[in-house]
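Engineer: I'd like to go over a predicted model; first the sequence, then the structure.
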Amino acid sequence: MNILVAPDSFKGSMTSAEAAEAIHSGIRNSPFTGAKVEMVPMADGGEGTVDALLAPLQAEKVTVKTVDPIGRKTEGFFAWNGDRKLAVIETAAASGITLLSGTELNPSVATTHGTGIIMKAALDKGAEEIVLGIGGSATADGGAGFLQALGCEFLDEKGQLIQRVSGRLEEIHRIHTGNLDGRVKKVKLVIASDVKNPLLGEKGAIAVFGPQKGVLKEEIPFYENGMKQFADLTVKATGKDYRDAPGAGAAGGFGFSLMSYLNGEMKNGFELIAELTSLEEKIEWADLVISGEGKLDEQTFYGKGPMGVARTALEKNKIVLLFGGSVSESFIKGTYHEENLIPVPLTHEIIPLQQAMSQGEKLLELACRQTLKTLYTGAYRLGGFIKGE
């Protein structure tokens, strides 16, 4: 039997590579121990994007001294293929929400500045092509902090230089691009994102994603007005208006700035990574496909990696297991009609979230082992796949 292991990350618990290893361990300790296994850690532009592409791109991992969303010193990274002069950066490495505790989430302080520092390091390395994954950010700064790290200048109403821009975009009254690093206009930039939201409005960056970044309900109009002001100033500075473009609202408006200032091309994160990892070809090879992520819910159906893996596999009549740290009832209902798709929670016990996340690899290994044992004993027949029926 051929088994393809292609999970996304379990945010705050396991990277996609760690999840793949846990699943592999479960297979080795199951009745399918003799199966041929290929691991293809997946991502959709968020956490784990760099690790997912290291092997497929034959790239090395380069570390960079940078800062986290609230300005603390940290170590970031990017993938680098010197032959192709190609770099892969993930926003989550320096500006990610998993870098902050719940009490540290603060959109009035958080910035994408650290990602800009990583971008500059990639340009210093000689990058001519950059894939930038923008999922999982803790920011609502419209990408202003990123631009500031690359030389863009933001002035307040008195004409004074703002030393550290953040989600308080209403403070910006003028934007100067004269000192923006000239290399950004020459590099080919591909933006990897699973989000299609516009920048503004009820489906925009603040209304939809602001609360998860710390925006209180009563603060939404304030941040929305600041984002609109930033958009208007950006149009004046660049002559381009991407506020309604699909993905402009991704990562707190970061997608908008990457298209406006760097001529970035927006692509579906899962589809891009699936292409770079030859995922479809590997699914064709497999008899059983295993994927998963931290939470399987309604959002999983819209551009998330595990569902992308599952849909491709189901089209080829493969059996699919999807593991989730939690599996919502709505997700289960949404998959009832797919007889070859089995969603599996990591635990059926009620345990504290932090405890579950700290034991993620152990729980995933055990859930995989037990599920495969159930399949082997014939509790699921799945179209005659099990035991040669």
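Structural biologist: Thanks, I have the structure now.

Engineer: only C-alpha atoms for contact and neighbour calcs from this point on.
Structural biologist: OK.

Engineer: stretch 368-375: which residues count as buried?
Structural biologist: Buried residues in stretch 368-375, counted by 16 or more other CA atoms under 10 Å: 368-373, 375.

Engineer: those residues into JSON lines, with extra columns for distance to residue 49 and secondary structure?
Structural biologist: Converted to JSON lines, the buried residues of stretch 368-375 look like this (distance: CA to CA, whole Å; DSSP: H, G, I helix; E, B strand; the rest coil):
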{"residue": "368", "distance to residue 49": "23", "secondary structure": "helix"}
{"residue": "369", "distance to residue 49": "26", "secondary structure": "helix"}
{"residue": "370", "distance to residue 49": "29", "secondary structure": "helix"}
{"residue": "371", "distance to residue 49": "28", "secondary structure": "helix"}
{"residue": "372", "distance to residue 49": "28", "secondary structure": "helix"}
{"residue": "373", "distance to residue 49": "31", "secondary structure": "helix"}
{"residue": "375", "distance to residue 49": "31", "secondary structure": "helix"}
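
Engineer: take the one below as the second:
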Amino acid sequence: MTRNTRYVCAPDSFKESLTASEAAQAMAAGIRKADPDAEIRLLPMADGGEGTTRALVDATGGSMRTTAAHDPLGRGITAEYGLLGDGATAVVEVAAASGLALLAPSERNPLVTSSYGTGELIRAALDDGATRIIVGLGGSATNDAGAGMLQALGVRLLDDEGRELPAGGAALARLADIDVSGLDARLHDVEVIAACDVTNPLVGPQGASAVFSPQKGATADDVALLDRALGHFAEIVERRLSVDVAGVPGAGAAGGIGAALKGILDAGFRHGVDVVIETVGLPDAVRWADVVFTGEGSIDAQTRYGKTPAGVAETAKRYGKPVVAIAGHVGEGIDELHAVGIDAIFGIAPGAATLQDLLEDAPANVERTAEQVTRLLMLGGK
């Protein structure tokens, strides 16, 4: 007896229109219209950036948690993190409490913005009993080398008179000592994973300040000041703790939070999409499947560099499974994606439409496209 066809729906979010979970559900609805007997597994995906927490929570049957925290300017907010279905793994996105999106353009100033809120989220995850914490690096408004995060976790950053440094990257120029004796002791028994897709060092022409701080509000003079301040931070860390963070690949991620995670919290660095693939159990699902659907809001030549569809395709190809990608927008250079394992790419736009219409109609358009692709696939079985 011939068994039913098995499909895995493993998309990323379609920004401003669909979460990864909603995109997966729309794909599944379309597949079922064409193949009512289909067996389908939904695996919402992400690449370590925005939406990673929600995708992992949805995929593992976990829960979103909220806690009081502080935004990059020290104002009280309520921020979210995730506790996954295993009850032991937490996901913290830097952007949730220390993100650029939390500030108006006129408020952006990496000289004074702090990552303190990220530390508060990590502390809340510890309170929940997490023994594995995934920190998604990306979207930060800060350039403080993770100093604020460390302070929230009990580390004291002192000037030459023994006073605690104020918030912000500029203050690191006055750093004289680091006291880690008050670091939350629970972190000694916790695995910290930095989900990171950049390899920038902390300082220098490819460092956090030079590459990322201008988009956070830094002027040319600010960039030079911040680069010196972060370099000084690295010198003090090496002198006091015998840890070199200046040149570590990824140390410059999220305004230098990567340096603090690596140097003080001994975090391991992983590509964001690889962390997600492992956490949601994509390899097992792919082995089970006959066809794999993936996708995201925009697919182009850059998709092959650490983006979800490429990661899904590379996993599927290890098991010889066909991969279909569905996108809100299909850009230039997609021929390169066939080499990484995406067999076919389909845009969802039905014709001439405004951007607003495309965003509003995304659920129906994803469903319709998945249905038509499935009908095409079924022709091969006739």
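Structural biologist: Arrived safely, thanks for sending. Keep in mind the model is a prediction, meaning the values are calculated, not measured.

Engineer: just to revisit the earlier point, and the buried residues of stretch 368-375 of the first structure as a markdown table, adding distance to residue 229 of the first structure?
Structural biologist: Below are those laid out as a markdown table (distance: CA to CA, whole Å):
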| residue | distance to residue 229 of the first structure |
| --- | --- |
| 368 | 50 |
| 369 | 53 |
| 370 | 54 |
| 371 | 52 |
| 372 | 54 |
| 373 | 57 |
| 375 | 56 |
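
Engineer: show me what contacts the residue positioned nearest the centre of the first structure?
Structural biologist: The first structure has residue 46 as the residue nearest its centroid, 1.4 Å off, counting by CA atoms, centre = their mean. Residues in contact with residue 46 of the first structure (CA atoms under 8 Å, 6 or more residues apart in numbering) are 90-92, 133-136, 193.

Engineer: hmm, residue 47 of the second structure is touching residue 272, no?
Structural biologist: Yes. Residue 47 of the second structure is within contact range of residue 272, at 4.8 Å (criterion: CA atoms under 8 Å).

Engineer: list the residues that contact both of the two?
Structural biologist: residue 306.

Engineer: and the gap between residue 184 of the second structure and residue 54 of the second structure?
Structural biologist: Separation of residue 184 of the second structure from residue 54 of the second structure (CA to CA, to the nearest Å): 26 Å.

Engineer: between these two, who's got more neighbours?
Structural biologist: residue 54 (25 against 15; other CA atoms under 10 Å).

Engineer: that one matches what in the first structure?
Structural biologist: Using TM-score structural alignment, the equivalent of residue 54 of the second structure in the first structure is residue 51.

Engineer: the top helix by length along the first structure corresponds to what range in the second structure?
Structural biologist: For the first structure, the longest helix by residue count, based on DSSP state H, is helix 220-238. Helix 220-238 of the first structure corresponds to residues 223-241 of the second structure when matched by TM-score structural alignment.

Engineer: so how much does the matching stretch differ from the first structure once superposed?
Structural biologist: Here stretch 223-241 of the second structure, set against the first structure after superposition, deviates by a mean of 2.3 Å using mean CA distance after the TM-score superposition for the first structure.

Engineer: now that stretch, how far from the chain's geometric center?
Structural biologist: In terms of CA atoms, centre = their mean, to the nearest Å, the centre of stretch 223-241 of the second structure is found 26 Å from the chain centre.

Engineer: how about that stretch: buried residues?
Structural biologist: 223, 225-237.

Engineer: same deal with stretch 187-199 of the second structure?
Structural biologist: 187, 190-199.

Engineer: aligned partner of residue 213 of the second structure in the first structure?
Structural biologist: Correspondence of residue 213 of the second structure to the first structure, assessed by TM-score structural alignment: residue 210.
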